[in-house]
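Visitor: Sequence unavailable; structure follows:
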C-alpha cells in the first residue's frame, strides 16, 4: 500500500525536469521528493532518500533544457520497516529487477514569472509514460529551488499488482511533491 506512495515520489522527481544550456549541481541537503497516497482513505506520507539529477538549464533559453533524473526506489522511506520491505517486492516496485525510476525531459516551456512546464518521459518498473510537470523556480543567494507537485497514477506503472490493484484499498492517485535545490543556475 505504501509502496504505491513511493511511486508518487518518483513522479515528483520526474517533474523536476527543467534544464538547458549550463550544467547545474543538485544540492541533496536542500532537496526533497515526497508523496502522499491514500490507503483505505487515510493519507500515507513517504519520501525517497536517494535521487540524482543531471541538469542543463538556461532561464533565457528554456527550450534548450536537458534533464535526466533518477530515483533509487529502494530508498523509499515510509517510517515502517515492514511496509518498506513490502514495497520492494515484485507486486510493488520490484527493486531487484527495477532498482531505479528515471525521467528524461523532452521539452521545457516558460509560462512566465519563474514558472515552467516540463515535458518528458518517466520510466518506473519498466513502464514509460509521458508526463507534463509544472515547476516553479525561485532564487536566493547562489541557489535556485525548483518546486512543484503533480498527481501520478500508480496503476499506469504497474505499482500495486495482484491484490493491490483494488483502488478501494490503495487509491490510484498519488500526490507527488518536490523541492530541488540547485547551484549554477543563471539569474531568472
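Guide: Right, received. Where do you want to start? Just so it is clear, the structure is predicted and the values come from calculations on it, not from any experiment.
Visitor: contacts and neighbour counts: CA atoms only from here.
Guide: Fine.
Visitor: quick one, strands of the protein?
Guide: Secondary structure of the chain by DSSP state E: the strands cover 23-26, 32-39, 42-48, 51-56, 66-72, 76-77, 100-112, 115-124, 127-140, 143-153, 173-183.
Visitor: ok, structure two:
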C-alpha cells in the first residue's frame, strides 16, 4: 500500500505528460528577396519547448532556440558568408531565440503568439499568427512571421542596401510537438 502511494506521488511530481519536438517533421525557413528574387534557406538545427492546451491558450508557453550557424542556403560558399559578421555573426551570436509572453485565441484553431524575438543581440516584440492542427498526441503549429532584417543588424556594410537584399524577411515555421 505504501509503495502504491509513493509511486502515485512520484508521477504527480514528475508530471504525467512530456512534450518533445519532432525534429524530423519540423521546419524553420527564412525567405528573403535578393534583386527581387525569392531566396529560401532553412535552419537545420533548432529546438522548441511548447506547453499548450487549446482549452487554456493564455496559460500556454513557447520557446524556440535556433542555431544560427545551421542556416543552409544550399551552397557551402553562401552558407559560410551568412554565418559571418555581416549577416548572422554565428561565432559571436550562436543562437537566436523566441520566447512567448502571451498567447491568445484569434479564431478556431488560430492563435496569436506574442513574444520577444532575439537575433544577433537585438530583441524585438513580435506577434506570430499560428494555426494549430491536433491529431492525437501530436500538435502541429504553422505560422509565418514577417520581420525586418536591419532591425536585427542582419546585413551590415554594403548589405544594408535594400535594393540588393530586401529588408523584409518571412520566417515560416512548421513545428511538430509530440506528447508522451
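Guide: Sure thing, it's come through. Everything quoted here is computed from the prediction, not taken from an experiment.
Visitor: Tell me the residue in the first structure aligned with residue 142 of the second structure.
Guide: By TM-score structural alignment, residue 142 of the second structure lines up with residue 147 in the first structure.
Visitor: ok, now which ones touch that match?
Guide: By CA atoms under 8 Å, 6 or more residues apart in numbering, the residues touching residue 147 of the first structure are 16, 135, 136, 137, 177, 178, 179, 180.
Visitor: conserved subset of the residues you listed in the second structure?
Guide: Contacts conserved in the second structure for the contacts of residue 147 of the first structure, counting by both residues aligned by TM-score structural alignment, their matches' CA atoms under 8 Å: 135, 136, 137, 177, 178, 179, 180.
Visitor: Burial check on the closest residue to residue 180 of the second structure other than its chain neighbours, number of neighbours?
Guide: Spatial nearest neighbour of residue 180 of the second structure, excluding adjacent residues (CA to CA, 6 or more residues apart in numbering): residue 18 at 5.3 Å. By the criterion of other CA atoms under 10 Å, residue 18 of the second structure has 11 neighbours.
Visitor: just to revisit the earlier point, in JSON lines: the strands of the first structure, plus distance to residue 164 of the first structure.
Guide: Formatted as JSON lines, these follow (distance: least, CA to CA, whole Å):
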{"stretch": "strand 23-26", "distance to residue 164 of the first structure": "35"}
{"stretch": "strand 32-39", "distance to residue 164 of the first structure": "10"}
{"stretch": "strand 42-48", "distance to residue 164 of the first structure": "15"}
{"stretch": "strand 51-56", "distance to residue 164 of the first structure": "26"}
{"stretch": "strand 66-72", "distance to residue 164 of the first structure": "22"}
{"stretch": "strand 76-77", "distance to residue 164 of the first structure": "18"}
{"stretch": "strand 100-112", "distance to residue 164 of the first structure": "20"}
{"stretch": "strand 115-124", "distance to residue 164 of the first structure": "17"}
{"stretch": "strand 127-140", "distance to residue 164 of the first structure": "18"}
{"stretch": "strand 143-153", "distance to residue 164 of the first structure": "14"}
{"stretch": "strand 173-183", "distance to residue 164 of the first structure": "13"}
